[in-house]
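Peer 1: no letters, just coordinates:
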């Protein structure tokens, strides 16, 4: 069995150095709250079964507003937020204790909410490193000369930069050792740790490193927000993807189309719930991203997807677009079958697709047709769907 993996997003700080008089994790960045941008790639990662946010006291309304921008199907994977403490160390410990109380064991990724540009590739590297090590952190080589100064600003020492790295989040840990280290540090009154790897070092654990990402900017000062806005303001280019899916009929009493359960005299043969509409739309979005296909992200050989609800697949693809700073302009779907009759359910299908992908209703087109009794659909042996996705992504730098 694949070990459980959770993400703990630390969003309890006040972020006063960033200016603007409000916690930086709730400030707007490109018209979207920072926390929403940070959460999107974690919620898009299918191997993360649980995502928990640690918030600051009195931030409930800000938190609710931030996550309201995420698709409803993605929000279902969020646990109720936990209130943090006075320091980052206190906040992480509070989150770990909440996960422990829920019975969680496995691998934990700890990430700062103020890093909204975390990439799927960096999360992938964190997951891989966490599977191999008790503690592993993303690191970047230091390219500037680094010097140590005294209290007056005078140079005391030039440090050998080939032995230095700067570190980022998400950091990956075996859950129980990290929890034990936090508990031990708290009991000993050991404080002032600026990240969780430092606590693991204090507890006697070796910490491995893996490749970080220079684009994984942490928002700390007002200038960081200016740079982030400039990055998001890059011209958007339009890209189009297509998708196609088919399933054969078998014994049953319903089919799923566009996230709607429709009564029918037959069911479909499928590993998941067999929703050809959502499968085709997922492939269309992934195609526009040049990001593989539904089978590469949700392989039918993996038993965790047996009978899975296909809304998770489309929500995953939509979140991949947002994480890359893009947007979905339009989804267009054609369902091909002799039965069931799609017309009576067309509006419900459109509305459900819009809800899953986080779009307005006028951004979703849904049509149905027959194949004039020709081919396997015409003979009533199955049904098919074709989809087109139009998205916009920032131009590569």
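Peer 2: Nice, thanks for sending it over. Model, not experiment: these values are computed from the prediction.

Peer 1: drop to CA atoms for contacts and neighbour counts, all remaining ones
Peer 2: Will do.

Peer 1: could I get the full set of strands for the stretch 101-250 of the chain?
Peer 2: In the stretch 101-250 of the chain, strands defined by DSSP state E, counting those that start in this stretch lie at 107-112, 135-141, 146-149, 155-159, 165-167, 171-174, 208-211, 236-251, listed in chain order.

Peer 1: the ones you listed into JSON lines, with extra columns for distance to residue 98 and mean neighbour count?
Peer 2: JSON lines is the format used below for these (distance: least, CA to CA, whole Å; neighbours: other CA atoms under 10 Å):
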{"stretch": "strand 107-112", "distance to residue 98": "13", "mean neighbour count": "26"}
{"stretch": "strand 135-141", "distance to residue 98": "20", "mean neighbour count": "22"}
{"stretch": "strand 146-149", "distance to residue 98": "39", "mean neighbour count": "12"}
{"stretch": "strand 155-159", "distance to residue 98": "40", "mean neighbour count": "11"}
{"stretch": "strand 165-167", "distance to residue 98": "26", "mean neighbour count": "15"}
{"stretch": "strand 171-174", "distance to residue 98": "16", "mean neighbour count": "28"}
{"stretch": "strand 208-211", "distance to residue 98": "26", "mean neighbour count": "17"}
{"stretch": "strand 236-251", "distance to residue 98": "41", "mean neighbour count": "18"}
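
Peer 1: compare the ones you listed and give me the one nearest residue 219.
Peer 2: Across the strands of the stretch 101-250 of the chain, residue 219 has its closest neighbour in strand 107-112 (9.8 Å, CA to CA).

Peer 1: contacting residues around the closest one?
Peer 2: Strand 107-112 has contacts (CA atoms under 8 Å, 6 or more residues apart in numbering) with 3-11, 126-127, 130-131, 169-175, 196.

Peer 1: so which of those are in helices?
Peer 2: 126-127, 130-131, 175, 196 (DSSP state H).

Peer 1: between those, which is closest to residue 210?
Peer 2: Of all the ones in helices among the contacts of strand 107-112, residue 126 has the smallest distance to residue 210: 7.5 Å, by CA to CA.

Peer 1: thought residue 168 was touching that closest one, still the case?
Peer 2: No: counting by CA atoms under 8 Å, residue 126 does not reach residue 168; the two are 10.9 Å apart.

Peer 1: sticking with the residue lying closest to residue 195 once chain neighbours are set aside, tell me its helix or strand.
Peer 2: Leaving out its chain neighbours, the residue that sits closest to residue 195 by CA to CA, 6 or more residues apart in numbering is residue 89, at 7.6 Å. Using DSSP states H and E, residue 89 falls within helix 88-101.

Peer 1: count of neighbours near residue 51?
Peer 2: Residues within reach of residue 51, counting by other CA atoms under 10 Å, total 23.

Peer 1: ok, structure two:
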């Protein structure tokens, strides 16, 4: 399912004090907005991320995202006078792309996990909307001046978070209808969608997915990041693979099919890059190699696409409460030329691993006509993966 994300950063957001809006202030040296964007890009279902900004803070935005190198991050759009206007303008910027699903997220919620994003996309099946939310567990009181007046029953009450996910075309139509009506402003996009006749599902939110609004919130976010960094169990794995050439008209490298005068021989699709990378991840986990998990003696893996192996390795990281922070692959070949395909390879590997393309290195070198690679008898690949395990890996 093709999904797009809209991150709303258009407000001035000056509640923290000073001239810099909260979404551009730093947590451990990185802007809140940058962390929010990275969290969105870690969701494999997202084909694009669009940020709606206030035009006065274009330079703040440019600096915040300068280190993010991912083709899915689109050019920003300018927001409107109200939040609803901002969302509508951002939706209209996606009209030509027309994703099946769109997720709306606050710029100042940098800790939504990839799993939450994915759960919301899945919950839009059948044309429903879906919001992240947590049930209210505290006692509720209605205020009378400075005093508690009457208690409010909390049964069935939920605290809404973002992201909120919706089928794209109905949400755009609902926002256009809302803009043309005299109805009171909606509380959020879920109310806009429901007023237009849609249904909205509740998806369990996350305690850490709080919105940074005050200086105390920013300090809490800093403590969370610092605590996770001190708990880091950092692992580095290395992988190496080699395949000989055979008859064929293409090779598959890092998930991308490239026309060539030869093919690569292997039990699976012989993607030497993904094989080396999967072994690097398994190595970081001390969990063997591809052959350990997918024995070549098993005929069901004959001709299998190598993305299966890499996705399994990534799932093993997540199963141990970890995350992959970056990977690097060097392809050894005289031909074909890798440079024209490197960007697509980085994007493909990033999607498979649920990390941004700015965390994927793909490069190539020849062997100066030496050895089996130099004689064009085959290709090889060397890969490195950095993995963080434990509580810190879930950030």
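Peer 2: Sure thing, it's come through. Not measured: the values here are computed from a predicted model.

Peer 1: let me see the TM-score of these two.
Peer 2: Here the superposed chains carry a TM-score of 0.72, computed using TM-score structural alignment, normalised by the length of structure 2; 355 aligned residues with a CA RMSD of 4.8 Å.

Peer 1: one step back: neighbour-wise, which of residue 126 and residue 168 of structure 1 wins?
Peer 2: residue 126 (26 against 22).

Peer 1: burial measure for residue 69 of structure 1, as a count.
Peer 2: 15.

Peer 1: tell me the contacts of whatever residue of structure 2 lines up with it?
Peer 2: Using TM-score structural alignment, the equivalent of residue 69 of structure 1 in structure 2 is residue 67. Residues in contact with residue 67 of structure 2, defined by CA under 8 Å, 6+ apart, are residue 358.

Peer 1: host element of residue 67 of structure 2?
Peer 2: Going by DSSP H and E, residue 67 of structure 2 is not in any helix or strand.

Peer 1: gap between it and residue 35 of structure 2?
Peer 2: 11 Å (CA to CA, to the nearest Å).

Peer 1: thinking again about what came up before, give me the number of residues near the residue nearest to residue 195 of structure 1?
Peer 2: There are 21 residues near residue 89 of structure 1, going by other CA under 10 Å.

Peer 1: wait, it touches residue 193, no?
Peer 2: Yes: judged on CA under 8 Å, residue 89 of structure 1 makes contact with residue 193 at a distance of 6.7 Å.

Peer 1: contacting residues for the closest residue to residue 246 of structure 2 other than its chain neighbours?
Peer 2: On the basis of CA to CA, 6+ apart, the spatially nearest residue to residue 246 of structure 2 that is not a chain neighbour turns out to be residue 263, at 5.1 Å. By CA under 8 Å, 6+ apart, residue 263 of structure 2 lies in contact with 245-251.

Peer 1: residue 369 of structure 2: which of those is nearest?
Peer 2: Once CA to CA is applied, the member of these that ends up nearest residue 369 of structure 2 is residue 245, at 15.6 Å.

Peer 1: so what corresponds to that closest one in structure 1?
Peer 2: Aligned by TM-score structural alignment, residue 245 of structure 2 pairs with residue 249 of structure 1.

Peer 1: pretty sure its match contacts residue 264?
Peer 2: No: assessed by CA under 8 Å, residue 249 of structure 1 is found out of contact with residue 264, at 10.4 Å.

Peer 1: residue in structure 1 paired with residue 216 of structure 2?
Peer 2: Using TM-score structural alignment, residue 216 of structure 2 pairs with residue 223 in structure 1.

Peer 1: so how far is residue 11 of structure 1 from its match?
Peer 2: In this view, residue 223 of structure 1 and residue 11 of structure 1 are 20 Å apart by CA to CA.

Peer 1: do residue 38 of structure 1 as well
Peer 2: As judged by CA to CA, residue 38 of structure 1 and residue 11 of structure 1 stand 10 Å apart.

Peer 1: residues shared between the contacts of the two?
Peer 2: By CA under 8 Å, 6+ apart, the residues touching both residue 38 of structure 1 and residue 11 are 113-114.

Peer 1: who's more crowded, those two?
Peer 2: Higher neighbour count among residue 38 of structure 1 and residue 11: residue 11, with 29 against 22, using other CA under 10 Å.

Peer 1: just give me the match in structure 2 for the more buried one.
Peer 2: Aligned partner of residue 11 of structure 1 by TM-score structural alignment: residue 9.

Peer 1: what's the answer for residue 180 of structure 1, then?
Peer 2: Match for residue 180 of structure 1 (TM-score structural alignment): residue 173.

Peer 1: what's the neighbour count on its match?
Peer 2: Around residue 173 of structure 2 there are 17 residues (other CA under 10 Å).

Peer 1: before we move on, what about residue 95 of structure 2?
Peer 2: Residue 95 of structure 2 has 12 neighbouring residues, counting by other CA under 10 Å.

Peer 1: list the contacts for residue 5 of structure 2?
Peer 2: 40, 46, 48-50, 102-105.

Peer 1: how about JSON lines for the residues you listed, with distance to residue 95 of structure 2 added?
Peer 2: Below are those laid out as JSON lines (distance: CA to CA, whole Å):
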{"residue": "40", "distance to residue 95 of structure 2": "20"}
{"residue": "46", "distance to residue 95 of structure 2": "16"}
{"residue": "48", "distance to residue 95 of structure 2": "13"}
{"residue": "49", "distance to residue 95 of structure 2": "14"}
{"residue": "50", "distance to residue 95 of structure 2": "12"}
{"residue": "102", "distance to residue 95 of structure 2": "11"}
{"residue": "103", "distance to residue 95 of structure 2": "14"}
{"residue": "104", "distance to residue 95 of structure 2": "15"}
{"residue": "105", "distance to residue 95 of structure 2": "18"}
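
Peer 1: which of these does structure 1 keep?
Peer 2: By both residues aligned by TM-score structural alignment, their matches' CA atoms under 8 Å, these still in contact after alignment to structure 1 are 40, 46, 48-50, 102-105.

Peer 1: surely residue 261 of structure 1 and residue 254 touch.
Peer 2: Yes: with contact defined as CA under 8 Å, residue 261 of structure 1 counts as touching residue 254 (6.6 Å).

Peer 1: can you show me the helices along structure 2?
Peer 2: Counting by DSSP H, the helices of structure 2 are 32-41, 58-64, 83-93, 114-122, 168-180, 189-195, 215-230, 272-285, 290-293, 307-319, 342-353, 371-374.

Peer 1: which of the ones you listed is buried the deepest?
Peer 2: helix 272-285 (a mean of 28; mean count of other CA atoms under 10 Å).

Peer 1: what residues does that one touch?
Peer 2: Here helix 272-285 of structure 2 makes contact (CA under 8 Å, 6+ apart) with 235-243, 253-255, 288-290, 306-307, 309-310, 313-314, 317, 327-331, 379-387.
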